[in-house]
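Colleague: Sequence and predicted structure are below.
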Amino acid sequence: MNPVYINSAACISVQDTLNENFLENLKPEYSTLVLKAIEPVYKEFIPPAMIRRMSKTVKMSSVASHYALKEAGIENPDAIIVGTGIGCSQDSEKFLKNVLDNNEEFLTPTYFIQSTHNTVAGQIALGLQCHAYNFTYVNTSSSLEFSFLDAKLQIIDGDAENVLVGSTDEQTERTMELYKLNKTIKKEEDLPVDYLNSETHGVVWGEGASFFVLGKEKAVNCYAQLKDIQIVNVLELGETQDFIKEFLNKNNLANTNIDAVILGFSGDSKSDVYYNKVTELFTGSSLLYYKHLSGEFNTASGFSTFIACHILKNQEIPEVMMINDLKKGEIRNILLYNHLGGNDHSLVLLGKV
């Protein structure tokens, strides 16, 4: 199978990931239930008249995609593919509030039009005047992975040479209230969070947007090779290790060939047991975690993919991400494993170029 390369990576997150030296300044967060993204000055990228009509996820995605395309030296991609879990929920909430406040009468359609999940991909295409393949995946925590899989197939089949792939999710006040009520988000008394040895349910919620340009050809500043992706909706705890082993066998790799494993420990004692099962397989690898830096959200794996790209390129692992103290001399293969609340499990294999 022909290789597919990640030629650029950009991220807006809870960390200052637009800063070139962000790896040196990663700050974990243990005592806040809802983490807000560090946003850029949007008027530097988007006309002020348009900013007012854009939800947060559209604004974050517009800027992150701008950085990704600029770094890859691509003006117009051959396809735009975006993954999101809850889409433009700000505009959805505004529309529903209007319905209630106005007794279902005299409603302006703007919020409804902008509330659809594919608004992000559509707005990016409009800004670029790109008439190519445009698709949005809404598959909870594996939305980005489905987007990667689609882009990889587009490139391998010869339908595209450069594909803009992104993931994005925003927070909204009402949704966060509901997540606290249904115990998706932890209680105040459960703080500070022990992400690796938690005895309580629920997570710390975050947000962000991560965009990548996947290419047929390796660019000068290429980050990594996207080797393979595996997704499964339901996985029994006892099947976790076999799920990993089968994936590695398919790629002709042994456990010892994986130099670093990035796991999505979220501080939820009920679902983090899956990650504990995986650590048992990789006693000779660097074990890393990241949701103490990004928070949990539907497309948090975009943050881990962005970090993994920088680890492969710079051959350096941030100390704040280390679970164990093992570091190999050369990092050639990184395995990313993620799920959300024990559902929608995904594996992504990245290789050094």
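Modeller: That came in fine, so what should we check first?

Colleague: okay, CA-based contacts and neighbour counts for the rest of this
Modeller: Will do.

Colleague: give me the number of residues near Glu39?
Modeller: Here the number of neighbours of Glu39 (other Cα atoms under 10 Å) works out to 18.

Colleague: quick one, helices of this protein?
Modeller: Along the chain, counting by DSSP state H, helices occupy 48-51, 56-72, 89-101, 110-113, 119-128, 143-156, 173-181, 240-250, 273-279, 291-294, 301-314.

Colleague: gap between the closest residue to Cys309 other than its chain neighbours and Gly329?
Modeller: Among residues not flanking Cys309 along the chain, Tyr223 sits closest, at 5.4 Å (Cα to Cα, 6 or more residues apart in numbering). Using Cα to Cα, to the nearest Å, Tyr223 is found at 18 Å from Gly329.

Colleague: out of these two, which sits in the more crowded spot?
Modeller: Applying other Cα under 10 Å to Tyr223 and Gly329 shows that Tyr223 carries more neighbours, namely 25 against 9.

Colleague: wait, the more buried one sits on Ile6?
Modeller: Yes. Contact criterion Cα atoms under 8 Å: Tyr223 and Ile6 qualify, at 5.7 Å.

Colleague: what about Thr108, how many neighbours?
Modeller: As a burial measure, Thr108 scores 11 neighbours (other Cα under 10 Å).

Colleague: next, the one to line up against it:
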Amino acid sequence: MIKPVYIRSARAICAQDTFTGNCLPKELTDAVNNALSYNHPDYSRYFSIMQLRRMGRLTKTGMVAAIECLRDAGISHPDAIITGTGKGSMSDTEKFMGNIREFHEGTLNPTPFIQSTYNSLNGLIGLHHGTSCYNTTYVHRGFSLEHSLLDAMLLFSEGRAKNALAGSFEEMTPEHFIIKKKLGYWKEAPVSCMDLLRSGTSGSISGEGTFFFLLQDSESNAMARLDGIRILFEPTLQELTVEAGRFLKEHGLAWADIDILLSGENGDIRFGDYYKTISAEIPERAHHLAFKHVCGEFDTAAGFALWQAAHILERQEVPDVLQLRKGTAGNIRHLLIYNNYYGKQHAFYLLGV
């Protein structure tokens, strides 16, 4: 079994103003036409005007989140940089493909192509911090973030690194939104964030987000402990419950030990049974929280859950806006994240203090 790792710092940029105070704001931004878009920080604090002109939308969010995550941890040269993304920079990809059509495959601007590759952000982070460490990007749709974290945990277990910058990044463009809407990903009628989870219809609201975590092999100054991750592909409801129980047992826990379940309900009635099955297992004293009505649905939305979980464990405070069922658990010791991406990729995260 892979050894636990510790989260030293965590940063998030998404539709909510999570960047300014590194916490969930009291007033939430609502979805517009069933889409939650980035609340961008002031990039001029980090880059010159000439640099910003050459940086794509996702590159800017990723760079700033990574810079602040490393700064919070007091580390300038991580031992590894590992990210996961389901789609990478969609805006740069679309721009490059548009240029191919417009200029008939003639003289093209190379910048959109360079920034459209999945690993471009990792390379820029390495260049910015002057490090040539282990550097990898995973592109596995709903399992992208999970593989980046598992890779970091394996590096620690093998003694090849003492810390790692791990994270995920995703964006939504108007054209990609339309494509996914035709495939049934989003709700037909407009819905507000606070009404999403009780909508009772198929589809969800789209989101986008960038999340970075400084992981380390020691508990010194750690926010929380990441005990393990379990991923499952297209399990039945019975298999899901059995594997979740086995996952807890491997870490010396039972369902009764869980203080918080943070689950990825997204308002899509087609996949509600998965979440009902897991929530039925937790004790009555446990808090049941949700997060996708705050950040929206996307391939690596679990990054928001992990960011929020780390802060909950560090501060021992549960945001009211996330509450599905308020429990009585006071001292929060064990937190379980359960998320699935449209019923195919399922993941459990076990965190503790």
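Modeller: Looks like it arrived, so ask away. Everything quoted here is computed from the prediction, not taken from an experiment.

Colleague: For Thr201 of the second structure, list the residues it contacts.
Modeller: Thr201 of the second structure makes contact with Lys187, Gly267, Asp268, Ile269 under the criterion Cα atoms under 8 Å, 6 or more residues apart in numbering.

Colleague: count of residues packed around Phe211 of the second structure?
Modeller: Taking other Cα under 10 Å as the criterion, the count of residues near Phe211 of the second structure is 30.

Colleague: list the contacts for it?
Modeller: Taking Cα under 8 Å, 6+ apart as the test, what Phe211 of the second structure contacts is Ala10, Arg11, Ala12, Ile13, Gly62, Ala65, Gly167, Ser168, Phe169, Gly303, Phe304, Trp307.

Colleague: can we see that at 6 Å?
Modeller: Arg11, Ala12, Gly167, Ser168, Gly303 (Cα atoms under 6 Å, 6 or more residues apart in numbering).

Colleague: top of those residues by neighbour count?
Modeller: Counting neighbours by other Cα under 10 Å, Ala12 comes out on top of those with 33 neighbours.

Colleague: Could you find the closest non-adjacent residue to that one?
Modeller: On the basis of Cα to Cα, 6+ apart, the spatially nearest residue to Ala12 of the second structure that is not a chain neighbour turns out to be Phe211, at 4.5 Å.

Colleague: Repeat that for Leu128 of the first structure.
Modeller: Spatially, and ignoring its direct neighbours in sequence, Leu128 of the first structure is nearest to Asn76 (6.6 Å; Cα to Cα, 6+ apart).

Colleague: circling back to that earlier point, right, and the helices of the first structure - which one's nearest Val348 of the first structure?
Modeller: helix 143-156 (7.6 Å; Cα to Cα).

Colleague: coming back round to it: format the helices of the first structure as CSV; extra columns: distance to Ser285 of the first structure.
Modeller: Listed next are those as CSV, based on distance: least, Cα to Cα, whole Å:
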stretch, distance to Ser285 of the first structure
helix 48-51, 45
helix 56-72, 30
helix 89-101, 39
helix 110-113, 47
helix 119-128, 37
helix 143-156, 23
helix 173-181, 35
helix 240-250, 14
helix 273-279, 9
helix 291-294, 19
helix 301-314, 14
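
Colleague: Out of those, which gets nearest to Asn19 of the first structure?
Modeller: Closest approach to Asn19 of the first structure among the helices of the first structure (Cα to Cα): helix 56-72, 11.5 Å.

Colleague: May I see the buried residues of that closest one?
Modeller: Using 16 or more other Cα atoms under 10 Å as the burial criterion, the residues of helix 56-72 of the first structure that qualify are 56-69, 71-72.

Colleague: Next: stretch 342-352 of the second structure.
Modeller: For stretch 342-352 of the second structure, a neighbour-count test (16+ other Cα under 10 Å) marks Tyr342, Gly343, Gln345, His346, Ala347, Phe348, Tyr349, Leu350, Leu351, Gly352 as buried.

Colleague: Also stretch 5-23 of the first structure?
Modeller: 5-18, 23.

Colleague: Let's see which of those residues end up in strands.
Modeller: Where those overlap with strands, as defined by DSSP state E, the overlap consists of Tyr5, Ile6, Asn7, Ser8, Ala9, Ala10, Cys11, Ile12.

Colleague: Out of the residues you listed, name the two that are farthest from one another.
Modeller: Farthest pair in these (Cα to Cα) is Tyr5 and Ile12. Separation: 21.3 Å.

Colleague: so which of the helices of the first structure is the most packed in?
Modeller: helix 291-294 (a mean of 24; mean count of other Cα atoms under 10 Å).

Colleague: Report the mean distance between that one and its aligned residues in the second structure.
Modeller: Average distance between helix 291-294 of the first structure and its aligned residues in the second structure, after superposition and using mean Cα distance after the TM-score superposition for the first structure, equals 0.7 Å.
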